[in-house]
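Engineer: following is a predicted model, sequence given first.
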Amino acid sequence: IILLTAAIVSILLLGLFINYITFPLRNIVEVMREIIAENDLSKRVPVMYKDEIGELGHTFNLMSSELERAYNKVKNYAYKAVVAEKDEKKIRKIFQKYVPHDAIGQFFNSPDDMLKGKSRELAILFSDIRGFTTISENMHPEMVVESLNQYFSDMVDIIVDHKGIVDKYMGDAIMSFFGAPVKHKNDSLLAVQSALEMLETLKEFNKRQAEKSRPPFRIGIGINYGPVTVGNIGSEKKMHYTVIGDMVNTASRLEGLTKVYKQPLIVSASVYERVKKDFPCLYIDNAAIKGRKQGIPIYPVQKSLSTTEKEVYQAYSEGAKLYFSFTPV
């Protein structure tokens, strides 16, 4: 009987000891299953003892806590990344109306480069509506705004399609440049192609104006090529990505000369040298430019010429060169 009693007591004590060891372990297993099933790292194991088994539960809780912290950081980073991606898409969508895709990509890839002033060789394009003051005086203000916005929309689309940057609007004038922040093989050619397409598109625009019994627009375009300073210029509160320099002023003067010479598009010699193989250009004068001691050669550009027109262009151009190179004895 004593042995039987001893055996029963031993079995009971062994069961209690096994339960003492396995109960916390079962808790750990159960919590692990809940974490996996519910994807919830906030769950913790109750620490019931202060021995090695309790230390195991405590260590498990520390591990879960660190995993939860890391998971939250990753989740927060992922959220910010998604928001940033959405913001970038939104910004791209807004700016792609005014800026070429490759220029937007340059901004997001190297934003610091956009803040620095750099010396670059660019093509500068100025366009202006002839007699716009008179036009606006004879139209209802709402019609003026509507027509002007449609005109700007048509012209800006062309500039951006040719990888140009619309720098600013100055009343009814547009200033744009080609070659920054992304340099292209022939930015002068892109600028001239843009100008010629603008003149062609203006014809369609004026047809729509006529259908609405509104006056037609006539424009002049001047293009120059040369070194300028390009970068973000302004105050800390408001900056503008723009270009400055003498080449910009000359481009503006060339646009003004289109009125004098009755030509819709005039380019400088630096542009002429880069596009003369692609488009017929006529050397017509050494024009006086404000701020220059000597006149500069100017060239109207045409999209194409007939055989007869080519012969006339060639003869006139050669005659002009001889005339302006003549030195009296």
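Structural biologist: That came in fine, so what should we check first? The structure displayed is predicted, hence computed values, not measured ones.
Engineer: alpha carbons only for contacts and neighbour counts from here, please
Structural biologist: Noted.
Engineer: straight-line length of stretch 125-133, end to end?
Structural biologist: 22 Å (C-alpha to C-alpha, to the nearest Å).
Engineer: buried sites along that stretch?
Structural biologist: 125, 126, 127, 128, 129, 130, 132 (16 or more other C-alpha atoms under 10 Å).
Engineer: now, these that are in helices?
Structural biologist: Taking DSSP state H as the definition of helices, these contribute residue 132.
Engineer: redo the buried residues of stretch 125-133 as JSON lines? Include distance to residue 154.
Structural biologist: JSON lines is the format used below for the buried residues of stretch 125-133 (distance: C-alpha to C-alpha, whole Å):
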{"residue": "125", "distance to residue 154": "16"}
{"residue": "126", "distance to residue 154": "15"}
{"residue": "127", "distance to residue 154": "13"}
{"residue": "128", "distance to residue 154": "14"}
{"residue": "129", "distance to residue 154": "14"}
{"residue": "130", "distance to residue 154": "17"}
{"residue": "132", "distance to residue 154": "17"}
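Engineer: presented hereafter is structure B, for comparison with structure A:
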Amino acid sequence: YLYITAYQVQTILPMEYSLLIILVLFSMNALLNYFIETHSKARILQAFGQFVPLKVVEEICRHPDQVSMDGESRIMTVFFCDLQDFSNVAEQLNPKQLSLLLNKYFDEMTEILFRYRGTIDKYIGDSIMAFWGAPVAMQDHAQNAVLASLDMSKKISELSDVFIKRGWPGPKMGVGINTGRMSVGNMGSKYRIAYTVIGDSVNLASRIESLTRRYRVPILISESTRNDCHDIVFREIDTVQVKGKHNAARLFQPLCRKSDTDSDMDEWLKKHQQAIEAYNNSETEEAIRRFKILKTMRPKDGYYPAMIKILVDKNP
């Protein structure tokens, strides 16, 4: 305005006025950009703050153009975790105790999931659904999911001891993990919407989780997840025909990082694989014999009694 007025009256403004105008315009532009950036960060925090770790939120804020809330197809890893026999646990607690137990459980498990950059999809009763690979893409999504599940298994054992000392039942968990192509994005209605994943790969992970009870193991993963984990030791569990799937699914249990193995574990896993090979070759008597030896070697391992029972029931 001052420049226009000065032009109209053919007056040259002093240098101080020119510098002041430039400074004011620069400040207004910086302030506008600040408000736009702050508003954008607030929207991102509102959308993802409760579902992803803070470091991921900060990464989204730095590169918002790389994140889409619209539906898209990605190769990702999805995770289901359930407290086993929770109905029996709930019956032994009053409402306040039940709330305290669940809140403590969810706090501890979510902290671990966030440590490995997982995205919380939802809490369903006593269950947790999470995924890796969105909203921020990552190369090691399968390994992060499996490492998180191993840490969660250790933590649930610690929590179980704490709860038992309080006179509460000690919870046990089952985890199912699968890696594959799935759809991810905002899905729902105009009344309620959620950032979630859907697809056959998601359904398979849920079905795998339900099989942890059958094999009496805390964690089961698919072959596709196993193939993307290069720093973890696994044992093969079984090959099963999952409802709704044409191809049989090979199941594995993650045990530890490769750096944590020793000669005793190597020897055990060698014997385990020999038993699995006999089982896969339909050598029933030989498989039972080998599983019985392994049961004696590892009396606290529920998998071997479970496999012996499966074989005996199939071949009475």
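Structural biologist: That came through, no problem. Note that the structure is predicted; figures quoted are calculated from it, not measured.
Engineer: can you give me the TM-score here?
Structural biologist: With the length set by TM-score structural alignment, normalised by the length of the second structure, the two chains reach a TM-score of 0.73; 275 aligned residues with a C-alpha RMSD of 3.6 Å.
Engineer: which among the buried residues of stretch 125-133 of the first structure gets closest to residue 247 of the first structure?
Structural biologist: Within those, the smallest distance to residue 247 of the first structure is 10.5 Å, found for residue 125 (C-alpha to C-alpha).
Engineer: could you find the counterpart of the closest one in the second structure?
Structural biologist: Counting by TM-score structural alignment, residue 125 of the first structure corresponds to residue 79 in the second structure.
Engineer: ok, longest helix in the first structure?
Structural biologist: Per DSSP H, the first structure has its longest helix at helix 52-95.
Engineer: what's the burial count for the closest residue to residue 219 of the second structure other than its chain neighbours?
Structural biologist: Excluding the flanking residues, the one nearest residue 219 of the second structure by C-alpha to C-alpha, 6 or more residues apart in numbering is residue 175, at 4.6 Å. Around residue 175 of the second structure there are 30 other residues, counting by other C-alpha atoms under 10 Å.
Engineer: quick one: contacts for residue 175 of the second structure?
Structural biologist: Listed by C-alpha atoms under 8 Å, 6 or more residues apart in numbering, the contact partners of residue 175 of the second structure are 79, 80, 81, 82, 149, 209, 212, 218, 219, 220.
Engineer: and the residues you listed, which of them are in strands?
Structural biologist: Counted as lying in strands by DSSP state E, out of the contacts of residue 175 of the second structure, are 79, 80, 81, 82, 219, 220.
Engineer: isn't the match of residue 125 of the first structure right up against residue 123?
Structural biologist: No. Using C-alpha atoms under 8 Å, residue 79 of the second structure makes no contact with residue 123, being 12.0 Å away.
Engineer: intersection of neighbour lists for these two?
Structural biologist: Shared contacts of residue 79 of the second structure and residue 123 (C-alpha under 8 Å, 6+ apart): residue 129.
Engineer: tell me the buried residues in stretch 196-215 of the first structure?
Structural biologist: 196, 197, 198, 199, 202, 205, 206, 214, 215.
Engineer: hang on, the earlier thing: checking my notes, the residue nearest to residue 219 of the second structure in a strand, right?
Structural biologist: Yes. Checked against DSSP: H, G, I helix; E, B strand; the rest coil, residue 175 of the second structure lies within a strand.
Engineer: when you align them, which residue in the first structure goes with it?
Structural biologist: Under the alignment (TM-score structural alignment), residue 175 of the second structure maps onto residue 221 of the first structure.
Engineer: the second structure: matching residues for stretch 4-23 of the first structure?
Structural biologist: Aligned by TM-score structural alignment, stretch 4-23 of the first structure corresponds to no residues of the second structure.
Engineer: and what of stretch 153-166 of the first structure?
Structural biologist: On the second structure, the counterpart of stretch 153-166 of the first structure by TM-score structural alignment is residues 107-120.
Engineer: now name the helix or strand holding the residue positioned nearest the centre of the first structure.
Structural biologist: The centroid of the first structure falls nearest to residue 104 when counting by C-alpha atoms, centre = their mean (2.7 Å). For residue 104 of the first structure, the host element (DSSP states H and E) is helix 101-109.
Engineer: after that helix, which helix or strand is next?
Structural biologist: Tracing the chain past helix 101-109 of the first structure, the next element assigned as helix or strand by DSSP H and E is helix 111-115.
Engineer: what is that following helix packed up against?
Structural biologist: Applying 3 or more C-alpha pairs under 8 Å, 6 or more residues apart in numbering; DSSP states H and E, one finds that helix 111-115 of the first structure contacts strand 219-234.
Engineer: counterpart of the residue nearest to the centre of the first structure in the second structure?
Structural biologist: Using TM-score structural alignment, residue 104 of the first structure lines up with residue 57 in the second structure.
Engineer: equivalent analysis for residue 183 of the first structure, please.
Structural biologist: Matched by TM-score structural alignment, residue 183 of the first structure corresponds to residue 137 in the second structure.
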